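>>> The following block contains a protein sequence and its predicted model.
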Amino acid sequence: MHRISIRRVYEPAAENEGRTILVDRLWPRGISHAELGNAPWLKDIAPSEDLRHWFAHDPAKWPEFRRRYTAELDANPQAVAELRRLAAQGPLVLLYAARDEQHNNAVVLRDYLGQ
């Protein structure tokens, strides 16, 4: 498997960073589809609406969010397999919109895929 990294969707892309995939449930505010080029949007891999609302980007809930989101990923083998297939083809960049760069679903997803 190739390198899997994460990047906030509002940050500029690095040269030759790899294939980008949006992994949020909601489309990022202020970003047009054209700005993301051909980056696929895999919202089915994102945390459920219930989990997203519960977490509300509260760092105090981070350990429990990680546990719950990992359980959701375990229950979603098709979406996980698709990302692993893409990662086998070359470097992969998981795009997310959250302001918190350490406590977001892309961090959990990157770590999960790296297992």
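Done, it's in. Numbering: from 1, shown residues only.

>>> When you work out contacts or count neighbours from here on, use the C-alpha atoms and nothing else.
Fine.

>>> now the strands for this protein?
Counting by DSSP state E, the chain has strands at residues 4-8, 19-22, 92-96.

>>> let's bring in a second model and compare:
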Amino acid sequence: MPYTIAIKRIYQAAEPEDGARVLVDRLWPRGKRRESLELTDWYRDASPSNALRRAWHQGDISDAVFAHRYRWEIEDDPDVLLPLMRWTREGTLTLLTASREPQHSHLPYLRDMLLKALETEDQEADDRTPASSPCYADQVKPADTNDDNASSETPNSRH
């Protein structure tokens, strides 16, 4: 199933085709008030750790090392991708960052991990139905534990 995950700078204006707009940065963008942004969520959990982010920005590690370590951080807690996967399944997801060059930030790596996780989940799903669809728990009626139609016979009571 094709999914649309866009990458933008938080300072760019929101557009109708953005779908869910999720800021994925550890730090809040300078000079921006939450009310001034059309955000669906600020989801820090999927952003790189502070130590990894600093090492990469300061040039202490290469892009390849960053990508590898960032993947490790995500794989360490794979449930961290679930909210982003749900937004993607509902329509377009736009990942936002304050980085000056969003295409050279952590977001392309995150998008790749998201698309791979969605593809894997779709392949593992039984009847090719996406497995992480929106939760419908509040619409499900609990099973009746007091079944009046249950037989009173026991296996040994038959002759």
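Okay, I see it. Here the structure is a predicted model, which means the values were calculated and not measured.

>>> follow-up on the earlier one: most tightly packed of the strands of structure 1?
Comparing the strands of structure 1 by mean neighbour count (mean count of other CA atoms under 10 Å), strand 92-96 comes out on top with a mean of 24.

>>> Output the contacting helices and strands for it.
Using 3 or more CA pairs under 8 Å, 6 or more residues apart in numbering; DSSP states H and E, the elements in contact with strand 92-96 of structure 1 are strand 4-8, strand 19-22, helix 105-113.

>>> post-alignment, that strand versus structure 2, mean distance?
When structure 2 is superposed, strand 92-96 of structure 1 averages 0.4 Å from its matched positions, counting by mean CA distance after the TM-score superposition for structure 1.

>>> how about CSV for the strands of structure 1, with distance to Ala46 of structure 1 added?
Listed next are the strands of structure 1 as CSV, based on distance: least, CA to CA, whole Å:
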stretch, distance to Ala46 of structure 1
strand 4-8, 14
strand 19-22, 9
strand 92-96, 10
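
>>> and Arg69 of structure 2, what is it in contact with?
Applying CA atoms under 8 Å, 6 or more residues apart in numbering, we find Arg69 of structure 2 in contact with Leu52.

>>> re earlier: export the helices and strands packed on strand 92-96 of structure 1 to TSV and tack on distance to Ala56 of structure 1?
As requested, those are arranged in TSV below (distance: least, CA to CA, whole Å):
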stretch	distance to Ala56 of structure 1
strand 4-8	17
strand 19-22	19
helix 105-113	11
